[in-house]
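**Student:** After the sequence you'll find the predicted model.
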Amino acid sequence: MQLAPLYPVLYQLLKPAFPGCLWSGHCSSPAIALTFDDGPHPEYTPQLLEVLNTYNIPASFFWLGACVDQAPAVAQSVYEQGYWIGLHGYNHRAFPKLTPAALKQSLEQTQNAIAQACHLDLAYVQQHVTDVRPPNGFFTPQTLNLLKNWGYRPVMWSVVPEDWERPGISIVTQRVLKQVQQGSLIVLHDGYFGGVDVAATVAELIPLLLQLGYHFVTVDQLWQMQSQHYNK
């Protein structure tokens, strides 16, 4: 069963209930973020990078540690091209089902995989790769407290077109266009589920969003904009 129509409703309910998460940018800014979960993938991610590079669009990737280990050269390419990197856990397991020790290990394993693949110092990765998106968006208040205590930043979403169900490129595009607004944080997938269409979807989406007056930023830039807004 496709749940795409419910995600905007969930967003409106959850965003005010969990203000410590990054759900979107500010509604007064045309800055939006394209984010990609479940990669890197040896085939789909390079195809996606070609499209992003064609339009010179910044984007953010939330990686599974196991996929980094399976495609280290792709991970290194994404990092070296300057894209923002976040964590999605080592395997695609719901965070609330993990013990605190297992969750911590999952995140640290992913950081270690990134350090090895991208030839980075582990301490550097532990300091700078701290954005975390829970698989399937599943979390509890306890999950968020653990992430905060460990120094991670939880990142959610405001536009979820359910591309992993592969409803078709045109349907995913129309769902995004229907939901997008200033500050939107869009979730697509470049992994084994949804990734086969991701390059074509983004190639269709980007020019349409640019025509509507939006410009693209990273997740980190959304955090910075949020901080600036609250500090005014």
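**Tutor:** The structure has been received and is ready for your questions. Worth saying up front: this structure is predicted, and the values here are computed from it rather than measured.

**Student:** hey, let's count contacts and neighbours off CA atoms from now on
**Tutor:** OK.

**Student:** Which of the helices or strands spans residue 104?
**Tutor:** helix 100-117 (DSSP states H and E).

**Student:** What residues sit buried inside that helix?
**Tutor:** Across helix 100-117, burial judged by 16 or more other CA atoms under 10 Å covers 103-104, 106-117.

**Student:** Show me what the helix or strand that comes right after that helix is packed against.
**Tutor:** Using DSSP H and E, the helix or strand that follows helix 100-117 towards the C-terminus is helix 122-128. Applying 3 or more CA pairs under 8 Å, 6 or more residues apart in numbering; DSSP states H and E, one finds that helix 122-128 contacts helix 100-117.

**Student:** for the helix it packs on, the distance to its chain's centre please.
**Tutor:** Put simply, helix 100-117 sits 17 Å off its chain's centre (CA atoms, centre = their mean, to the nearest Å).

**Student:** got it, and stretch 108-122?
**Tutor:** 18 Å.

**Student:** hmm, who's touching that stretch?
**Tutor:** Contact partners of stretch 108-122, identified using CA atoms under 8 Å, 6 or more residues apart in numbering, comprise 63-66, 68-69, 72-73, 75-76, 79-80, 87, 89-90, 125-126, 129.

**Student:** Comparison target below:
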Amino acid sequence: MQFAPLYPLLYRLLKPAFPGCLWTGSRDRPRIALTFDDGPHPTYTPQLLKILDFYQISASFFLLGTCVEKYPDLAKEVHQRGHWIGLHGYYHHSFPLLSPPELRDSLQKNQRAIASACQIDLHNLRDVRPPNGLFVPQTLQHIHQWNYRPVMWSVVPEDWVRPGISTVVGRVLSQVKNGSLIVLHDGKCGGQDVAQTAEMLIPQLLERGYQFTTIDEFQRDRSEEKNVPDLSV
């Protein structure tokens, strides 16, 4: 069963209920963020990177710690090509099912794996996207308490169930607007199509006048709007 029609409704309900999460960028500028979850994958991620390179697009990757440890050189390549990197947990375990110590351990192991592979300062690895998009208020409380920044989404085309590349592209194009935060997948579920999806989607978004940015830029804009010092630099 596919739930794609429900995600726009969930977004409209959850965004005002949980303002501590990053859901979108500014609506004032035609900028959007392409984000990819569940990698790195030894086949799908390199295919995707070639497409992003061709269009000179910077994206954001939420990496799994266990995949980073299996493919550290690939994680390093993602970083070296100028893409922003965030945390997706060590394993793809839903955060509400973890105890607070288990959740913190998952994030710290995820953080250390990426920092080691990419030679990034731990303090620059603070953006967290919960696997499956699942959280409860206590989850967010802990994430903020531990000085991480929860990142969600505004456009979810449900690519992981592989409804067809044209379907995924059509879902994105029907929902995208200024500040959209789009989530796709380059892992074992959905990654089979991610390069072709990006190859079809990106030029159409460019034709509409959208500029591509990364999660750190959205976070910086958010901090400036709130007059809160940005701690990521």
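**Tutor:** Arrived safely, thanks for sending. Worth saying up front: this structure is predicted, and the values here are computed from it rather than measured.

**Student:** compared with structure 2, how much does the strand ranked longest in structure 1 deviate?
**Tutor:** In structure 1, taking DSSP state E as the definition, the longest strand is strand 31-39. Here the mean offset of strand 31-39 of structure 1 against structure 2 after fitting is 0.2 Å, by mean CA distance after the TM-score superposition for structure 1.

**Student:** Checking residue 92 of structure 2 next. Helix, strand or coil?
**Tutor:** The three-state assignment at residue 92 of structure 2 reads coil, by DSSP: H, G, I helix; E, B strand; the rest coil.

**Student:** That one: how many residues sit nearby?
**Tutor:** The number of residues packed near residue 92 of structure 2 is 16, by other CA atoms under 10 Å.

**Student:** wait, isn't it in contact with residue 133?
**Tutor:** No - if you go by CA atoms under 8 Å, residue 92 of structure 2 and residue 133 don't touch, sitting 11.0 Å apart.

**Student:** can you tell me how far residue 134 of structure 2 sits from residue 182 of structure 2?
**Tutor:** 16 Å (CA to CA, to the nearest Å).

**Student:** And those two? Which one has more around it.
**Tutor:** Neighbours were counted for residue 134 of structure 2 and for residue 182 using other CA under 10 Å; residue 182 has more, 21 against 14.

**Student:** What's the more buried one aligned with over in structure 1?
**Tutor:** Per TM-score structural alignment, the equivalent position to residue 182 of structure 2 in structure 1 is residue 186.

**Student:** try residue 144 of structure 2
**Tutor:** Under TM-score structural alignment, residue 144 of structure 2 pairs with residue 148 in structure 1.

**Student:** Let me know the distance separating its match from residue 90 of structure 1.
**Tutor:** 19 Å.

**Student:** ditto for residue 189 of structure 1
**Tutor:** Note on residue 189 of structure 1: its distance to residue 90 of structure 1, by CA to CA, is 16 Å.

**Student:** Just want to know which of those two has more residues nearby.
**Tutor:** Neighbour tally, residue 189 of structure 1 and residue 90, criterion other CA under 10 Å: the higher count belongs to residue 189, 26 against 23.

**Student:** list the contacts for that one?
**Tutor:** Counted by CA under 8 Å, 6+ apart, residue 189 of structure 1 has contacts 35, 36, 37, 38, 39, 163, 164, 195, 198.

**Student:** again, 10 Å this time
**Tutor:** 35-41, 44-45, 61-62, 162-164, 195-199 (CA atoms under 10 Å, 6 or more residues apart in numbering).

**Student:** Give me the distance between the residue sitting nearest the centre point of structure 2 and residue 105 of structure 2.
**Tutor:** For structure 2, the residue nearest the mean C-alpha position is residue 35 (3.9 Å; CA atoms, centre = their mean). Remark: distance between residue 35 of structure 2 and residue 105 of structure 2 (CA to CA) = 24 Å.

**Student:** so residue 4 of structure 2 sits right up against residue 156, yeah?
**Tutor:** Yes - judged on CA atoms under 10 Å, residue 4 of structure 2 makes contact with residue 156 at a distance of 7.1 Å.

**Student:** Next, show the common contact partners of these two.
**Tutor:** 168, 171.

**Student:** More neighbours: the two, which one.
**Tutor:** Regarding residue 4 of structure 2 and residue 156, a neighbour count based on other CA under 10 Å identifies residue 156 as having more, with 22 against 17.
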